[in-house]
Structure formats: C-alpha cells, structure tokens
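[1] A structural model of the following input is requested.
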Amino acid sequence: MLIQQIFTEKIAHSSYILAGERTCAVIDPRRDIEIYLEMTRELGIRITHILETHLHADFISGHMDLAQRTGARIYGPRSANYEIEYIPLSEGDIFTIEDMELKVLETPGHTPEHISYVVTDTSRGKEPVALFCGDTMFVGDVGRPDLFPGRAEELASGLYDTLHDKLMGLPDFCEIHPAHGAGSLCGRAMASKRTSILGYEKKYNYALEIKDRAGFIEALTTNMPDAPDHFSRCTEINRKGPQMVKELTFPDALDNDRFKEKMKDSIILDVRSFESFGGQHIPQAYNIDLNSNFPTYAGWLLPPEKDILLVTDSYSQAFEACKQLHRVGHDRITGYLEGGMYGWVTDGLPTKHVPQISASELHTRITDGKEAIILDVRSASEYRDLHLEGAINIPVHELRERHSELDKELETILICGSGQRSSMGCSILLQKGANDVKNVSGGMTGYSAAGYGPECPMCVLPWAPFRNR
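    Just a heads-up that it's a prediction; the model follows:
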C-alpha cells in the first residue's frame, strides 16, 4: 500500500493517491487533474476509483474530469444527492482495492453529508492503518460546523458524536489524512504539519480534548473566521457537476480597443503586485495580487455573474490566474490585456493610481496627529491581537457593503499584514467613490520590523493563513 499526498498551495488542499501494485484511488481530487495522471503514469498504476469525502466548499472538484479521462468510477456520500453519475456510499459500506479494504463511516459535522474512509491493509494486518477524514478532523483542529446558516449548533453536536463515537475509537497508530492544512478557512487552528496519527491528536488536538458536549459546541460556534462567499457556490457546483476543464477555452488576447469594448459588461481583475497596481491601473479594476491568497479572495470578492477581464504582466501570469480562478469556480474569463499596462498608458488611456505609504511615513503621520482614517482590513482576530492605536477595523471582504461607514472625502490609509489585502481594499474603495486612498506598503509586518510596534503574531508565522497577504 502506498499513500501519496498532493498539497495544493493557497487553498491548502490535500488530495491523495491510495495505491496498490496495479491500481489506485484518488481521494478528493482538485479540478486540474494532470498531476494525478502524471504521478500514476510514473508509478505504473491505473486509476480505478475516485473517492469524495463530501461536497467541497472551497474548491471545485476534479471528479468528473478524472472519471472521463480514466474511466474510473466516482464514489461519494449517498446523502450528497449528486446529480452526476456516481456510486452512493453509506455507513458500513465496504469495498476493496487489491489488498486494501475500505470501510465507510458517516461522519457529519463539518457538513451534513460527510463520510470518511477507513483503510485496512489486509496484506499486513487486520486493524485499520489509515483514515481519510476529509474535513472532519485536521492536524490540530477539526472541521468548522458553521457553514450552513442556522445549523451551526446542530452540526457541532453531530461533529462531537462523530469524533467521540466513531473516529476516536480507531487504533491510536491509525494515520490521519485530512483534506486541508494550515491556511485553509475550513477550520480555525490547523497545525502546519499535514498528516498525523490518531493517538497524537487525542493528546494534543484542542478540540478532541474538550470532553463536554456543551463546551465543544460553544468552542466550535464562537469566534469563527468568516466563510468566503464562494463556499456555498462551490458546494452546489460540485453536487451538480462542474463544466469540464477541457471545455474551458483560454481567454482572448485583447488589444486596447477590444478590451475597452468588453469593459462595459465585465469586471476588470488586475493580478499584478500591489506596487504595480499602485503605480498605474485601469479605473474600476479589482486588485488581487496573484502572489497572495489569490483563489480564496477571488472567490470571495468577485461577483460570479460577471465576465472577467485580466490585467497581467505576462501571458504566463494570465495562464496561472485562469487556473487558480477555475479552482474556485470562476470560469467566465473572457480576455486579458495583451499589451499590459505599458501598452495602455503609451496609448494615453485613462488610469488611476494608489500612493504607497512606507512604515516610516505612516509613523510620522501618526505622531504628527494629521487627520486621516487609518483602516485596518485584516480579520477581526488579527486586529484584536495587534493593531495601531486609533485604527478602525473593517475586514477587506466587508468593504463591499461597509464602505458607506467611511467619510470618502477624508484621506484613508489602508493597512493589512503586508500590503496585499489593503491594496484589495483600496481597489474596492476607489470603485465606491473614495477620493483619497493610500496603501501601507509592508503593512503591519513592515511597521513592526521598523521598530514602531511589536511583532504581529500572525505575520511572523510562515504557515499562517494570511501571511504576507
């Protein structure tokens, strides 16, 4: 038995190849499936099973593409009620892949329809050796139960039963293979380690240490991070079946005139760095830096009913942006600006810019007492941990509605961890009619590094969900 993990950065998603000598299963595949085909070719094995643990919320599954390319059957929770062809699974179902026996456990809590796969390598022993638990249990955490409005306490209670009555009864040496790691918003406190064993999690996973049901429910339903907008969209797309990736054409390379014509009915997404966006950008454009947590924020901030036009530094950047947009269900990408911003400005076409404020400039403005709004667009928990005196907190995704709380005539200085989320915020405020916005380049990380404040607890963690974003 061989287990190969495939970790997808930014969405922090783990999928798996579970292989025997000749055949294998792919568990919770991502949408761009070439990596599974390449790896199985190298291993000399054939994909015969595609196993889904639940209706994924944060990404579009590659189950249909993989099935079409390989002829493998799709397996998933019976209660998911997929509209695609699949083999429905329920509690106690058992099937085999060569010497591996897979037993199905219904493990609701993160989602109502969730299942897990308990694997026994019968060539070596009779006890379970691996658990593919999807988003039920993570390393150091458990799945959040608050994604379904009005059902958080019900699902948290179900998750308590799942953990204590089913999963924790497996052998302590049983390996834990979750569907996400640190950086995902499917949980709250995932560790940086990507796999674990059950005995270790029993001892050190904070959620498993809460023995009282009421305390567990309270812990899992309070102070949870906001759930991005695309979570509910992705769930439904996965249930109905996404469009095949091979049917998605690469967007047209557009000259300035064609780009201007399409702008009337589209949104403009500038994926360049916040420094480049600040220098010159097309009016009304969103800025989501491709080097940031791009797919999460693209899914969160961009209206799904609109076509998307890309502004990039290169063809390769446009290609990468498309791949990551497809992962979160944004398929309506109709073009990219072929000549980039250089071609745009040398044609004398209109632009906007966002002045970049350094840490020292910001500190001088604060100490001089100059009137301005300092707007911290990080999450509420990051703000509670550390923030500038006098700064107000509106997380970047909330600016789409809460922009009206700000005086748009006042100078507004936006800050986040590094300058990326605050640049997103600047682009939103400019769309909403703000007249004077500035971005703190380097954010709280730079401000602390310059000696003007203590270290931001989240900014210094290399595996933190929003580090340098």
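
[2] from here on, contacts and neighbour counts on C-alpha atoms
    Fine.

[3] Let me know the next secondary structure element after the helix or strand where residue 231 lies.
    Assigning secondary structure by DSSP states H and E places residue 231 in helix 230-240. Per DSSP H and E, helix 230-240 leads on to strand 252-254 as the next helix or strand towards the C-terminus.

[4] Now do the buried residues in that following strand.
    253-254 (16 or more other C-alpha atoms under 10 Å).

[5] State the next helix or strand along the chain beyond that strand.
    Assigned by DSSP H and E, the successor of strand 252-254 is helix 256-263.

[6] who does that next one touch, helix- and strand-wise?
    Applying 3 or more C-alpha pairs under 8 Å, 6 or more residues apart in numbering; DSSP states H and E, one finds that helix 256-263 contacts strand 307-311, strand 333-337.

[7] let's see 10 Å
    strand 252-254, strand 266-270, strand 307-311, strand 333-337, helix 340-346 (3 or more C-alpha pairs under 10 Å, 6 or more residues apart in numbering; DSSP states H and E).

[8] Need the residues that contact the shortest one.
    In this case it means strand 252-254. 258-262, 309-310, 315, 318, 333-340 (C-alpha atoms under 10 Å, 6 or more residues apart in numbering).

[9] gap between that strand and the chain center?
    28 Å (C-alpha atoms, centre = their mean, to the nearest Å).

[10] circling back: residue 52: which of the helices and strands packed on helix 256-263 is closest?
    strand 333-337 (27.6 Å; C-alpha to C-alpha).

[11] distance between the closest one and the chain's centre?
    Centroid separation between strand 333-337 and its chain, computed with C-alpha atoms, centre = their mean, is 23 Å.

[12] measure the residue of the chain positioned farthest from its centre to residue 149 for me?
    What lies farthest from the middle of the chain is residue 368; by C-alpha atoms, centre = their mean that is 39.8 Å. Applying C-alpha to C-alpha, to the nearest Å, the value for residue 368 to residue 149 is 46 Å.

[13] what's the answer for residue 343, then?
    Distance of residue 343 to residue 149, computed by C-alpha to C-alpha: 47 Å.

[14] These two: which is more packed in?
    Comparing residue 343 with residue 149 by other C-alpha atoms under 10 Å, the one with more neighbours is residue 343, at 14 against 7.

[15] Would you mind listing the residues in contact with that one?
    By C-alpha under 10 Å, 6+ apart, the neighbours of residue 343 are 255-256, 337, 349.

[16] Let's see this one next, to set against the first:
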Amino acid sequence: MDVVVIETPQLGDRSYLVHDGTVALVIDPQRDIDRVEAAAADAGVRITHVAETHLHNDYVTGGLVLAKAHGADYWVNGADEVSFARIPVSDGQVLRVGRLLVTVVATPGHTHTHLSYVVRDDVPDGGPEAVFSGGSLLYGSVGRTDLISPHDTATLAHQQYSSVRRLVDSAKPDAALYPTHGFGSFCSIGPASHQDSSTIGEETESNHALTDPNEDHFVSELLANITAYPAYYAHMSPLNAAGVGPAHLAVPDSVDAKELDRRLTAGEWVVDLRNRVAFADNHLHGSVSFEYGRGDNFTSYLGWVIPWKQPLTLLGPRDEVEKAIRDLARIGIESPDAAVGPHGRTIDLGALAPESPQVSYPHGDWNLLSRERKPEDVVLDVRRPEEFEASHVLGALNVPVHELLGRITELPEARTWVHCATGYRASVAASLLDRTGREVVLIDARFRDAAGAGIETS
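    You can find the predicted model right below:
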C-alpha cells in the first residue's frame, strides 16, 4: 500500500490517492481533478475507485466527475440522499481495491452520515494500516459539529466523542492517520495542531477528544470553541448532493474597456488580485482588494465576503487570474469574468478601464497610527470576536470583515484606521469602505506589533 497526499492549502484540506502499485482508490478529491489524475499517472496506477467520507461543507467535490471520467466505482454513504448514481456503502463493509482491503466505519459527528475508511494490504498478517478519517478524527482535535443545524450541534458533538473512540478501536495503534480537514480548514474545531502526520496511537495519547474521560466536559468545551465559518458553506452540501459537473478552469478573454467601466459604474464586483499595498496606492474606483498569493486566505474570504452568485470580474496578471479561477471553482464559483494584464507584470489600469477614476488611500504600520491618529478618528478591528476579546486596541470598534458589508452604516462617519491580525483582512475591509466613499487608512501590520509602537491594548 502506498498513499499519495494531494494538498489543497487554500482550503486547509487534503485528498488522497491510495494504491497497490496497479490500481488506486481516491478519497475526498477536490473539484480540480487534474491534480489527482497527474498523481495517478506519476504513480503508474489506474483509478478504479473513488470514495467520499461525507457530503462536504467546505468545497465542491470532484468525486463524481473523477469516477465518471475513469469508469470507477463511486462510494458514497447509502444513507446520503443524492441525485446521482453511486455505489452505496455502509458501516462494517469490507471492500476490495486490487490487493487492498477497505473497511467502512461509521463515524457520525462532523455530519450525521460521516464515514471513515481503514485500509490495509490483503496479506495474512494484515500489514500496515492507514485510516482515512475525513472530518472525524483530526490531528489534535476533531471536525466541527455545527455545520448541519444549530439544533443538531450538541447531538453531533456527543456522536463525535463516541465515533473517534470507535474509530481508534477499528485500527492498529501504529496505523497512519490521514484526515481530510485540519490544516487550516474552518471545518476543524478545538486545539490547533500544526502536525504534518500522526498515527492512531499518537492521537490516543494526545488528542483531547480521546484523552478527556468526561464526555459532557468534552462536548461543553467543543461547543464553547465554536466560531463563525464562511457563508458559502451553506451552499456546498446541497451542490455535492445534487452532483456537480466538471470545473471550467480556462481564463476567458479579457472584458473590453467599455464593459469594465460599465461594471465598475454599476457597482458590480470587480476583484483586484494585486498586492494590497499596490492596490492602496492606486486602484480603479469601485474595485475591491482580495490579494492573491500571500498566505491561503483568498478563497475562504472572497467566498465569505462577497454575496453568493453575484457577477464577478477578476482583475490581475493572467497567471494570478488563472490560479484564482481554479481556487474559486473548488467552492462552486463558476467561470468568473476577467480583466487581465500580462503574465506577472505591472497592469495598466488606465488601459483596462479608461473611463473609471483611479484612486488611492493611505497605508502604514502602527507607528503611522501613533503619529497621525486624531481624537475623532475610528480604529476598526476586523478580526473575529474571539480574537478581539483576547486582546484589542483600546477604544477600537470590532466588526468582523465577513459582517462588514451589512454593517457599514453602523460605523461613524470619520476617518477609519483598519487593522486585523496580519493585514490581509484589513486590506479587504479597507477596500470595502473605500468603495462606499469612506476615508480609510490601512494598517498593514501585525496586531502583535501594536504595543511595541506605543499603542495601548487590553
């Protein structure tokens, strides 16, 4: 048995290609299946089986398309109500993939119908095992239990506690653990873990879901740590149940100048992918900043902030637009339009939209705030409430960036200094405020550096 890990850091997820040297099982594939196909080609194996651990809430699966493309069996829990043909699987089944045996284990908690898969070689002593746990047992914690319904959250948390125990009893202590979530995904909850690998035995000794002897205590702590998750999640499970076709990843022809001017004037969503400082220094009036390529924030925050299924135009160098289209396809944002410049080169905004004004706003670090802040100015913290409660600038207002569009009218009409933890969310928020005509200053700095600049924090 060999396991190939296919990372999607933009969403904090992993997919897996498990093979015996000849045929392969793919678990929880992302929608851009060409990466999986490339991994199979590199390994010299045929994809004969595709499996889902659950109907995903954070991305559109590529499982159905991949299975059809390769004539593979598509395993989905028989209890899931779906609109496509699949091979229904259920707890306790032992299935064969070439020389591999796959045991299906029911692990409800992340969803009601969640499954995990224990894979081993079909040899007399069983050989090494691998556990594919989806959103059940993660490195250091478990998958969140509040994505189905507020009424189900506590029940699913109790089920999660039981499920992970059942899962570890279904595998050897030295079995390698391969979760789908937990690498920055909003689908995880509880103590953050920066592990890159783990085993069932290691998790038994360290994972709070397995070391806490009191189920009620575990559940209460889990529920106390529930935080907001991206708004687009509400659309993912229904899309996955309906079955989604292939992703269209080609960069479209650039919209002409008059059309881009019209979109900006009409208030459509024109997303500028350039560096956030370059955007602050000069951008098309009405566009918004979602910097591409710094960290892994782009997909989640764009899907969270911009209203679902609104017309979308990506503005940036062609290579960045191409990558952004791939990222957005993973969350069901289909075929956005584009206003593109040369590969990796400076964009001539005037050529892209000659009738649209070019504007700017100031930016700087905490020292700029310390020097130039006036008594009537507002400091706006766009981090999540739990971050604000842990520590914040004295006198700051807190409106999380994902709530800002609906709450801009609550803010005082004053110059607004915007910050977050690193500058990314602040740059999005600053552009949203600028779009409405507010006077804004971007604090492009880490929050942890505020005190060192003489800024009073709680």
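
[17] As TSV, the contacts of residue 343 of the first structure with neighbour count and distance to residue 24 of the first structure would be great.
    Putting the contacts of residue 343 of the first structure into TSV (neighbours: other C-alpha atoms under 10 Å; distance: C-alpha to C-alpha, whole Å) gives the following:
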residue	neighbour count	distance to residue 24 of the first structure
255	16	47
256	18	49
337	27	42
349	12	55
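
[18] and in the second structure, which of these remain?
    Retained in the second structure: 256, 349, out of those (criterion both residues aligned by TM-score structural alignment, their matches' C-alpha atoms under 10 Å).

[19] picking that back up, residues contacting the residue farthest from the centre of the first structure?
    Going by C-alpha under 10 Å, 6+ apart, the list of residues near residue 368 of the first structure reads residue 362.

[20] Quick check: longest helix in the second structure by residues?
    Ranked by residue count and defined by DSSP state H, the top helix of the second structure is helix 153-169.

[21] Quick check: the gap between residue 435 of the first structure and residue 355 of the first structure.
    Taken as C-alpha to C-alpha, the span from residue 435 of the first structure to residue 355 of the first structure is 12 Å.

[22] more neighbours, those two?
    Neighbours were counted for residue 435 of the first structure and for residue 355 using other C-alpha under 10 Å; residue 355 has more, 17 against 14.

[23] In the first structure, what residue corresponds to residue 324 of the second structure?
    Mapped onto the first structure by TM-score structural alignment, residue 324 of the second structure lines up with residue 321.

[24] try residue 213 of the second structure
    In the first structure, residue 213 of the second structure lands on residue 211 (TM-score structural alignment).

[25] Please give the element, helix or strand, for its match.
    Counting by DSSP H and E, no helix or strand carries residue 211 of the first structure.

[26] Relative to residue 199 of the first structure, how far out is it?
    Distance from residue 211 of the first structure to residue 199 of the first structure, by C-alpha to C-alpha: 16 Å.

[27] Between the two, which has more neighbouring residues?
    residue 199 (17 against 11).

[28] Ignoring the adjacent residues along the chain, who's closest to that one?
    Leaving out its chain neighbours, the residue that sits closest to residue 199 of the first structure by C-alpha to C-alpha, 6 or more residues apart in numbering is residue 172, at 4.0 Å.

[29] The one you found touches residue 131, doesn't it?
    No: counting by C-alpha atoms under 10 Å, residue 172 of the first structure stays clear of residue 131, with 11.3 Å between them.

[30] joint contacts of those two?
    197-198.

[31] more crowded one of the two?
    Taking neighbours as other C-alpha under 10 Å, residue 172 of the first structure and residue 131 compare with residue 131 leading, 23 against 15.

[32] That one belongs to a helix?
    No: counting by DSSP: H, G, I helix; E, B strand; the rest coil, residue 131 of the first structure is not found in a helix; it is strand.

[33] Residue 169 is in contact with that one, correct?
    No: contact status for residue 131 of the first structure versus residue 169: not in contact, 11.9 Å apart, counting by C-alpha under 10 Å.

[34] and for these two, which residues touch both?
    Jointly contacting residue 131 of the first structure and residue 169 under the rule C-alpha under 10 Å, 6+ apart are residue 198.

[35] quick one: the strands in the stretch 251-400 of the first structure?
    Shown for the stretch 251-400 of the first structure, the strands assigned by DSSP state E, counting those that start in this stretch span residues 252-254, 266-270, 286-287, 307-311, 333-337, 356-357, 373-376, 392-393.

[36] what does stretch 236-245 of the second structure contact?
    31, 54-66, 80-85, 147-148, 330-332.

[37] are any of those buried, and which?
    By 16+ other C-alpha under 10 Å, the contacts of stretch 236-245 of the second structure give 31, 54-66, 82, 147-148, 330-332 as buried.

[38] Of those residues, which belong to helices?
    63-66.

[39] quick one: which of those is nearest residue 104 of the second structure?
    The closest of those, once distances to residue 104 of the second structure are taken by C-alpha to C-alpha, is residue 63, at 17.4 Å.

[40] residues touching the residue nearest to that closest one when sequence neighbours are not counted, list them.
    Leaving aside its sequence neighbours, residue 63 of the second structure sits nearest to residue 29 (C-alpha to C-alpha, 6+ apart; 5.7 Å). By C-alpha under 10 Å, 6+ apart, the contact list for residue 29 of the second structure reads 6, 8, 13-17, 35-36, 50-52, 59-66, 180.

[41] Now, these that are in strands?
    In strands, judged by DSSP state E, the following of the contacts of residue 29 of the second structure are found: 6, 8, 13-17, 50-51.
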